[in-house]
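Enquirer: Sequence and computational prediction follow.
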Amino acid sequence: MKETYYLEDVEQLKVLSDPLRLKVLWEITDEARTGKMIAAILEVPAPKIHYHLKELERVGLISVQKTEEKNGIIQKFYRPIARNFSVENILKQHKEDVKEELSDTLRENVLISLDKTKSYLRRVNSSLFEEWKQIKFGYDQLYLNESQIKEFEEKAKELQTLIRTFKENRQKDGELYHMLLLAFPFQETEYPDE
């Protein structure tokens, strides 16, 4: 699996802009799964998941990683073609055409990551919270100018590289951590979406 795939056309972005398809991608990023497995996790009818898998496969965003025969039926296990999807190339050519899809897709992706984080937190053994040294978190709002934003982006890239190195060189005595780093300019709307 590639680390980053640069979306090639607007059709890929449109397929990716569906909230359920984003949830499907999140469920197969770390582990190959069948449509039936994904349907059970997301509590969505299997035929609906199979439709969305076909759409993601049609535009080349996922592929079948392996197949297994079970009771005479061939099961397909899907994975995304990359861990991350970049819209950089599309923005260069079609920025005005894709503004709405891009905005919806990015917002939904962040919301899904927050839901995942909430889900993991709910499943954490409560004794973990007795030892605060094991939990690393921070919350802040601050005003940043252009040079500070660039400095933050550079440090975030360094952190992503460090995380990637840790993933590639997983230690046997390591403990599983869930991490979420999120920063965005906050301009409150008069009527925010629920």
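Expert: Everything's here; your move.

Enquirer: CA atoms for contacts and neighbours, from now on please.
Expert: OK.

Enquirer: Mind listing what's buried along the longest helix seen in the chain?
Expert: In the chain, taking DSSP state H as the definition, the longest helix is helix 88-123. By neighbour count on 16 or more other Cα atoms under 10 Å, the buried set for helix 88-123 is 90, 91, 98, 101, 102, 105, 108, 109, 112, 116.

Enquirer: And for residue 25, the neighbour number?
Expert: 20 (other Cα atoms under 10 Å).

Enquirer: about what we covered before: dump the buried residues of helix 88-123 to JSON lines, plus distance to residue 79.
Expert: Below are the buried residues of helix 88-123 laid out as JSON lines (distance: Cα to Cα, whole Å):
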{"residue": "90", "distance to residue 79": "23"}
{"residue": "91", "distance to residue 79": "25"}
{"residue": "98", "distance to residue 79": "25"}
{"residue": "101", "distance to residue 79": "23"}
{"residue": "102", "distance to residue 79": "22"}
{"residue": "105", "distance to residue 79": "19"}
{"residue": "108", "distance to residue 79": "20"}
{"residue": "109", "distance to residue 79": "17"}
{"residue": "112", "distance to residue 79": "18"}
{"residue": "116", "distance to residue 79": "18"}
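
Enquirer: Next one for the comparison:
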Amino acid sequence: MKTIKTIQTYEQLKAISDPLRTKILMYLVERPYTCHQLAEELNLTRAKILYHLRELEKHDFIQLVKKVEQGGNLLKYYGAVARGFIPADHLLNFVESQEATRQSYLEVLNRAKTRVLTAPNSSFEINSSEVENWDSLSLQSEVSVTKEKFLEFTRKYRELVEELVTDNEKTEKNNNYYVMITAFKIDEFVFSEKS
């Protein structure tokens, strides 16, 4: 799966601007689902989910990843073609891209909340008074830096995450971790005073 897919056409941008499609896509970024599984997760009809799956597939956001025969039925599993989606520069002037981006941030946060709520209790055990020794991380901060400094930080962060993702050393001692970050420009500090 690619890390980022660039949205190239207005039709793709319009297709991804639908809030339900964004929500479906966030599920499919996480793992493959069947139409039936998504319908159950989202409490919607299979017909409605199938319509949106077809639109996402038509615009190259998802693909069929496997077929499984079960009880005489053929189950089709769909997955996202990338971990994230961004509009090409020539599409950035469309208002829909702002709302689609905002919606995608909200869906990422909703999925993170679900991951926290469904994680095993052991994920939140604290066995040291030194936070650097915890095998979990939750922090937020409001900072005032130049755009260049912020972009340098995001580049380094992406490199660190990509290093974790591409680490192919598989051992029985490996643990699974959920990693996410959200950052965006704000008008003013709410949680902390500027130093």
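Expert: Looks like it came in fine. Everything quoted here is computed from the prediction, not taken from an experiment.

Enquirer: Return the member of the buried residues of helix 88-123 of the first structure nearest to residue 173 of the first structure.
Expert: The nearest member of those to residue 173 of the first structure, counting by Cα to Cα, is residue 116 at 24.8 Å.

Enquirer: What does the closest one correspond to in the second structure?
Expert: With TM-score structural alignment defining the correspondence, residue 116 of the first structure maps onto residue 111 in the second structure.

Enquirer: Against residue 180 of the first structure, how distant is the residue nearest to the spatial centre of the first structure?
Expert: Among the residues of the first structure, the one closest to the centroid is residue 26, at 5.0 Å (Cα atoms, centre = their mean). With distances taken as Cα to Cα, to the nearest Å, residue 26 of the first structure is found 14 Å from residue 180 of the first structure.

Enquirer: Which parts of the second structure are strands?
Expert: Remark: strands assigned in the second structure by DSSP state E are 2-7, 33-34, 62-70, 73-80, 82-87.

Enquirer: most tightly surrounded among those?
Expert: The highest mean neighbour count among those, using mean count of other Cα atoms under 10 Å, belongs to strand 33-34: a mean of 22.

Enquirer: which residues touch it?
Expert: With contacts defined as Cα atoms under 8 Å, 6 or more residues apart in numbering, strand 33-34 of the second structure is touched by 27, 75, 76, 77, 78, 79.

Enquirer: got it, and stretch 51-71 of the first structure?
Expert: 11-12, 15-16, 20-21, 24, 32, 35, 74-82.

Enquirer: hmm, try it at 6 Å
Expert: 12, 74, 75, 76, 77, 78, 79, 80, 81 (Cα atoms under 6 Å, 6 or more residues apart in numbering).

Enquirer: What is the equivalent residue in the second structure for the first one?
Expert: This points to residue 12 of the first structure. Aligned partner of residue 12 of the first structure by TM-score structural alignment: residue 12.

Enquirer: I'd like the strands of the second structure written out as JSON lines, with distance to residue 161 of the second structure added.
Expert: Shown next, in JSON lines, are the strands of the second structure (distance: least, Cα to Cα, whole Å):
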{"stretch": "strand 2-7", "distance to residue 161 of the second structure": "11"}
{"stretch": "strand 33-34", "distance to residue 161 of the second structure": "25"}
{"stretch": "strand 62-70", "distance to residue 161 of the second structure": "23"}
{"stretch": "strand 73-80", "distance to residue 161 of the second structure": "19"}
{"stretch": "strand 82-87", "distance to residue 161 of the second structure": "12"}
